[in-house]
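Novice: Quick one, fold the following:
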Amino acid sequence: MTQAFAMRVPNLVLEPMVRGALLEDMGAYGDATTRAVVPAGTRWRAEMRARQAGRISGMAIAALAFRLVDPDLVVSTIVEDGQACEAGMTVMAIEGDAASILMGERVALNFAGRMSGIATQTAAFVGEAAGTQARITCTRKTTPGLRIAEKLAVLHGGGFNHRYSLSDAILIKDNHIAAAGGVRAVLQAVKSGASHMMAVEIEVDTLDQLAEVLDEGGAHNVLLDNMETATLSEAVRLVDGRMKTEASGNMRLERIAEVAATGVDYISVGALTHSVGVLDLGLDFS
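Specialist: This next block holds a predicted model:
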């Protein structure tokens, strides 16, 4: 999925995820606090503000959360998904029924805060690869049920997406190779049985395995797993443009610049989604 396409995910696709989060938060009887203390018909304006600098993501999903609670709420996005923000900036304004705003507040902030945290971290990794051909990509190490939101956030941070699901492409990993009987055996199986429309990537962790892949053929991409930087450079030299190269494993922020300089095409980073903090956003009535 390309960045341009993914950034246009329709509400029809996003709505079940957001609706599920709202139902989880509402519980069996809705917002007991708001029902008890906010007079019916009270109208207000609320502002979502960034409490720290970063890259914004999740505004479209936050807006959807408010509108699912109450279609009459007027939601104005001030900082769009993918844009930078400074601490103290208002990123969204919501006007209308106060009770509706309060009922949508936490779900909207949960999505926007986590997604902005992912976008901010992704932007930092992308910055380290600047000036090279390497693209920073995420993985399937996402929060169950939130994959589409978290992968959107990677795009908003300037990164790219790996597979969305197991059905998107063939990715042959070490356990597949072991179960199939080796590198040659697994590639021969793919060549004889896979659809011609399905991209094939194979993981290797040694140059000897890479040599087997190059000799046998049948893969479009090779994943160079947990290799030292010098070994990555040699792997790129051996591939010599015959397939796309992806570096993976132990991809810390401080290592990205040297890995990107080896000439790899992609650097996949699980940490973009599996171990990231939220960007601190808050909602205040004004």
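
Novice: drop to CA atoms for contacts and neighbour counts, all remaining ones
Specialist: Will do.

Novice: how about the helices in the stretch 101-250 of the chain?
Specialist: For the stretch 101-250 of the chain, the helices defined by DSSP state H, counting those that start in this stretch cover 147-156, 174-180, 183-193, 207-216, 229-239.

Novice: most centrally placed residue in this structure?
Specialist: In the chain, the residue lying closest to the centroid (C-alpha atoms, centre = their mean) is residue 151, at 2.4 Å.

Novice: I'd assumed residue 137 was in contact with it.
Specialist: No: assessed by C-alpha atoms under 8 Å, residue 151 is found out of contact with residue 137, at 9.4 Å.

Novice: Pull up the overlap in contacts between those two.
Specialist: residue 161 (C-alpha atoms under 8 Å, 6 or more residues apart in numbering).

Novice: show me the contacts for the residue nearest to the centre of the chain.
Specialist: 138, 161.

Novice: I'd like the next helix or strand past the host helix or strand of residue 267.
Specialist: Secondary structure from DSSP states H and E places residue 267 in strand 266-268. Counting by DSSP H and E, the element after strand 266-268 in chain order, helix or strand, is helix 271-274.

Novice: Kindly spell out which helices and strands sit in contact with whatever helix or strand comes next after that next one.
Specialist: The helix or strand immediately downstream of helix 271-274 is strand 281-285, counting by DSSP H and E. For strand 281-285, the elements it packs on are strand 43-50, helix 98-128, judged by 3 or more C-alpha pairs under 8 Å, 6 or more residues apart in numbering; DSSP states H and E.

Novice: re the thing from before, which elements pack onto the strand holding residue 267?
Specialist: strand 135-137, strand 244-248.

Novice: could I get these as JSON lines with mean neighbour count and distance to residue 12?
Specialist: Formatted as JSON lines, these follow (neighbours: other C-alpha atoms under 10 Å; distance: least, C-alpha to C-alpha, whole Å):
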{"stretch": "strand 135-137", "mean neighbour count": "25", "distance to residue 12": "26"}
{"stretch": "strand 244-248", "mean neighbour count": "23", "distance to residue 12": "33"}
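
Novice: wait, which of the ones you listed is closest to residue 156?
Specialist: Residue 156 lies closest to strand 135-137 among the helices and strands packed on strand 266-268, at 12.1 Å (C-alpha to C-alpha).

Novice: before we go on, could you also do this sequence so I can check it against the first one:
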Amino acid sequence: MTQATQAAIDDIIVRALAEDAPWGDVTSDAFLPASARATASLVPREPGILSGIEVFGRVFGLVDPDVVVELGSTDGAAFEPGVVLARVEGNARSVLRAERIALNLSQRMSGIATLTARYVAAVAGTRARIVDTRKTTPGLRILERQAVRDGGGVNHRFSLSDAVLAKDNHLALLAASGVTLGEAIRLARIRISHTTRLEVEVDRLDQVEEVVAAGVDTIMLDNFSLDELREGVAMVAGRAIVEASGGVNLETVADIASTGVDVISVGALTHSVRSIDLGLDVDVTAG
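Specialist: Below you'll find the predicted structure:
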């Protein structure tokens, strides 16, 4: 798992600011005196789980170091509509220049955290952990993965460089080349470092024993029925971590967790999320 560094977060923010106003905010420059001041409050319009509050404040700081941001809550905290999550005070042009990017990032991160928390609550009392996938917004993976953690979820491998995960396309290519699955796993073990984890995805029960016997760390049971998941867990018998994937939503996740799997990966946490409605209520005064 790769944690978000300040440099990486700043890079995302700087690129977003450049995209939003490549030659400055011509509207604020035309309508607002350079000396105008603004105060603003970050207020949610709906309940949720907060994520990205530090990112929210950092946007204003990168636009204008003299803008003061007071944070009234922390990432991972639940909130209700109408509470003040942060207060902002500074040059009006700077506040409006940062507003949209600060809201875009914190709204999306809070949406991910809120959805993740619903999945985590749905599997409470089981052994299953809710994890994300690589189905993230290009360029925003670090922030979206943080949001999953803020919602109580767990991160899967961060990138293709972090762990070996042989999926259906890999296995199809192996089959076409005449290499058996067990042989391929044993060769992979020789090629990778002893610290690198190895996971293999299967889509049939008759693949489970060969994969586990070959020595994987995790076996992913993809698009299995509930009965097949239970049988797969029994076949693995604790010899590897069992991950369930495919067909996971808020209506199915509790039943999937009840089969005894260790991990449930949910692409929807990041690829199908709705941003939380956060508003920045701004008051502009003469400087």
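
Novice: Just give the TM-score of the two.
Specialist: The TM-score (TM-score structural alignment, normalised by the length of the first structure) is 0.95; 279 aligned residues with a C-alpha RMSD of 1.1 Å.

Novice: returning to what we had before: most packed of the helices of the stretch 101-250 of the first structure?
Specialist: Most buried of these by mean neighbour count (mean count of other C-alpha atoms under 10 Å) is helix 147-156; its value is a mean of 26.

Novice: quick one: that one to the second structure mean distance?
Specialist: For helix 147-156 of the first structure, the mean distance to aligned residues of the second structure following superposition is 0.6 Å (mean C-alpha distance after the TM-score superposition for the first structure).

Novice: once the structures are aligned, where does that helix end up in the second structure?
Specialist: The aligned range for helix 147-156 of the first structure in the second structure is 141-150, by TM-score structural alignment.

Novice: one step back: residue range for the strand holding residue 267 of the first structure in the second structure?
Specialist: Counting by TM-score structural alignment, strand 266-268 of the first structure lines up with residues 263-265 of the second structure.

Novice: post-alignment, that stretch versus the first structure, mean distance?
Specialist: Following the fit onto the first structure, the mean deviation recorded for stretch 263-265 of the second structure is 0.3 Å by mean C-alpha distance after the TM-score superposition for the first structure.

Novice: what sits up against that stretch?
Specialist: 128-133, 156, 241-246, 248, 253, 256-257.

Novice: what about 7 Å?
Specialist: Contact with stretch 263-265 of the second structure is made by 128, 129, 130, 131, 132, 133, 242, 243, 244, 245, as judged by C-alpha atoms under 7 Å, 6 or more residues apart in numbering.

Novice: Now do the same for the fifth one: its match in the first structure.
Specialist: Right, the one you point to is residue 132 of the second structure. Aligned counterpart of residue 132 of the second structure in the first structure: residue 138 (TM-score structural alignment).

Novice: same thing with residue 217 of the second structure?
Specialist: Using TM-score structural alignment, residue 217 of the second structure sits opposite residue 220 in the first structure.

Novice: same question, residue 174 of the second structure
Specialist: So, by TM-score structural alignment, residue 174 of the second structure is matched to residue 180.

Novice: distance of the closest residue to its match other than its chain neighbours from residue 167 of the first structure?
Specialist: Sequence neighbours aside, residue 186 is the residue nearest to residue 180 of the first structure in space, at 5.5 Å (criterion: C-alpha to C-alpha, 6 or more residues apart in numbering). Distance, residue 186 of the first structure to residue 167 of the first structure, by C-alpha to C-alpha, to the nearest Å: 18 Å.

Novice: Repeat that for residue 237 of the first structure.
Specialist: For residue 237 of the first structure, the distance to residue 167 of the first structure - C-alpha to C-alpha - is 31 Å.

Novice: Look up the closest residue to residue 187 of the first structure, ignoring the ones flanking it.
Specialist: Closest residue to residue 187 of the first structure apart from its sequence neighbours, by C-alpha to C-alpha, 6+ apart: residue 218 at 6.0 Å.

Novice: Could you list the buried residues of the match of strand 266-268 of the first structure?
Specialist: For stretch 263-265 of the second structure, the buried set under the neighbour-count rule, 16 or more other C-alpha atoms under 10 Å, comprises 263, 264, 265.

Novice: and the closest residue to the last one other than its chain neighbours, what does it touch?
Specialist: Just to be clear, that refers to residue 265 of the second structure. Nearest residue to residue 265 of the second structure, sequence neighbours excluded (C-alpha to C-alpha, 6+ apart): residue 131, at 4.7 Å. Shown in contact with residue 131 of the second structure (C-alpha under 7 Å, 6+ apart): 153, 154, 155, 156, 263, 264, 265, 266.

Novice: Please identify the nearest residue in space to the second one, excluding sequence neighbours.
Specialist: With C-alpha to C-alpha, 6+ apart as the measure, residue 131 is the residue that lies nearest to residue 154 of the second structure, at 4.6 Å, once sequence neighbours are left out.

Novice: if I look at that neighbour, how far off is residue 180 of the second structure?
Specialist: Here the criterion is C-alpha to C-alpha. By it, residue 131 of the second structure lies 29 Å from residue 180 of the second structure.

Novice: again with residue 229 of the second structure
Specialist: As for residue 229 of the second structure, its distance to residue 180 of the second structure is 23 Å (criterion: C-alpha to C-alpha).

Novice: Over to residue 111 of the second structure?
Specialist: According to C-alpha to C-alpha, residue 111 of the second structure and residue 180 of the second structure sit 43 Å apart.
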